[in-house]
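1. Structure of the sequence below:
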Amino acid sequence: MSRTEAEIAGLMADAVEFSLHHVEAGGLPFIGVLVGDDGYVSDFGVNEVARTGDPTAHAEIVAMRTAMHDLGRSDLEGSWLLATGEPCGLCYSFALDHRADRIYVAVDGDAVTGQGFDYGGSYAAFGIDRAQLAGIIHRIPVARGLAPFERYLDLRHRGISTRPPSSTHPKGTS
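-> Next up, the predicted model:
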């Protein structure tokens, strides 16, 4: 079963909507989901760093670990990672090390940085050259793609979020 661009866009739109609800519940706007060419779709992964104390429990990694567990495999070959925000260096490294075929993003890193999530320095730390990922990374613009990030920022500015305030919100520590 081969996925069409329309199917991927639909799954991404679902992830963005889930992200909006997750933000309203006090979570971060980053959501990851794995889809396989064989029809597999993982549960939505959310950032679990604060809950678990695991600094690697970013939304994308949670989704990838879930997929590998569900599929009984140690790799992601034949699978695509969908992420509401462009992955950080750690998440890219995990996806590449585990052989995800493609990575789709709703919002790129520059737009996410504009919302206070600046993890650009993580790319060099993990040896990621975003320019060399051109054949793997695909942007899937979806309606309301930036909305979860804007809503998160709005809630933070109004003091509604339960997360500690700061000027920037590193992906792995909030």
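
2. Could you use CA atoms for every contact and neighbour count after this?
-> OK.

3. so where do the helices sit in the protein?
-> Along the chain, counting by DSSP state H, helices occupy 5-24, 49-52, 59-71, 89-97, 109-113, 121-125, 147-157.

4. most tightly surrounded among those helices?
-> With neighbours defined as mean count of other Cα atoms under 10 Å, the helices of the chain peak in mean count at helix 59-71, which reaches a mean of 22.

5. Let's compare: structure for the following, please.
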Amino acid sequence: MQGLPVVFAMDRGGIVGDDGRTHQGVYDIAFLRILPGMTLMAPKDEAELRQMVWTAYRHAAARRGPIGVRFPRGTGTGVPLDAPLAEVPIGVSETLREGTDLAILAYGHPVSAALEAAEALARDGLEATVVNARFAKPLDAERILALAAASGRFVTVEEHVVAGGF
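-> Take a look at the predicted model:
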């Protein structure tokens, strides 16, 4: 991409049941992550998508290289969209729930499923930290290493193939 200020808006990222077997967005992370200087992000909901689109615009306007925003097909979850536009810090994840028994790091739309799983685990006496990864590239390596060291139990959740995924 020669460091060009390109924005990729990747619609239908992940598993898309209604589009049929041949129209699944499960290889995009793999083929874009290998590009030098590429930034890849995916929102947990429509409010974060709004902020990420703004971030991508600002990233391109500042000529900071190529950037991609991956989002699912369909409607959002119904969260408010009234927050002022602000850039999402590149490569910084977001802790949504604190726990001590294991860490769940989720990327994109599956963040809501990760939160539901953490609630189910809590009913069984296991407390999970849930982190919205936000970025497949660059990864928040500092937080990932801290989470792995804290409990020794680590799970990632994404809608992508294993090889080359998040």
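
6. quick one: TM-score?
-> After superposition, the two chains reach a TM-score (TM-score structural alignment, normalised by the length of structure 2) of 0.29; 79 aligned residues with a Cα RMSD of 4.7 Å.

7. circling back to that earlier point, now render the helices of structure 1 as CSV, adding distance to Ile137 of structure 1.
-> Shown next, in CSV, are these (distance: least, Cα to Cα, whole Å):
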stretch, distance to Ile137 of structure 1
helix 5-24, 13
helix 49-52, 25
helix 59-71, 14
helix 89-97, 10
helix 109-113, 12
helix 121-125, 14
helix 147-157, 20
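
8. Ends of stretch 83-91 of structure 1, what's the gap?
-> Chord length of stretch 83-91 of structure 1, first to last residue, is 10 Å (Cα to Cα, to the nearest Å).

9. next one: stretch 103-122 of structure 2
-> End-to-end for stretch 103-122 of structure 2, by Cα to Cα: 13 Å.

10. Stretch 94-104 of structure 1 now?
-> 15 Å.

11. before we move on, what about stretch 93-111 of structure 1?
-> First-to-last distance for stretch 93-111 of structure 1 - Cα to Cα - comes to 21 Å.

12. now swap in stretch 79-90 of structure 1 and tell me
-> 18 Å.

13. Longest helix of structure 2, counting residues only.
-> Longest helix in structure 2, counting residues (DSSP H): helix 46-61.

14. Can you name the element that comes right after that one?
-> Downstream of helix 46-61 of structure 2, the next assigned helix or strand under DSSP states H and E is strand 67-70.

15. tell me what that following strand is packed against?
-> Packing partners of strand 67-70 of structure 2 (3 or more Cα pairs under 8 Å, 6 or more residues apart in numbering; DSSP states H and E): strand 7-10, strand 39-41, helix 46-61.

16. Apply 6 Å and report the result again.
-> Applying 3 or more Cα pairs under 6 Å, 6 or more residues apart in numbering; DSSP states H and E, we find strand 67-70 of structure 2 packed against strand 7-10, strand 39-41.

17. Looking at the ones you listed, which is nearest to Tyr57 of structure 2?
-> strand 7-10 (7.4 Å; Cα to Cα).

18. residues making contact with the closest one?
-> Residues from elsewhere that reach strand 7-10 of structure 2, judged by Cα atoms under 6 Å, 6 or more residues apart in numbering: Pro66, Ile67, Gly68, Val69, Arg70.

19. from the residues you listed, which two are the most distant?
-> Greatest spatial distance in the contacts of strand 7-10 of structure 2: Pro66 and Arg70, 13.4 Å, computed using Cα to Cα.

20. what about Met52 of structure 2, distance to Val131 of structure 2?
-> As judged by Cα to Cα, Met52 of structure 2 and Val131 of structure 2 stand 17 Å apart.

21. same thing with Arg58 of structure 2?
-> For Arg58 of structure 2, the distance to Val131 of structure 2 - Cα to Cα - is 25 Å.

22. Among those two, which residue is more densely surrounded?
-> Val131 (24 against 15; other Cα atoms under 10 Å).

23. before we move on, back to that, how about the longest helix of structure 2, which residues are buried there?
-> For helix 46-61 of structure 2, a neighbour-count test (16 or more other Cα atoms under 10 Å) marks 46-57, 59-60 as buried.

24. still on that earlier bit, need the winner for burial among the helices and strands packed on strand 67-70 of structure 2.
-> Of these, strand 39-41 is the most buried (mean count of other Cα under 10 Å), at a mean of 26.
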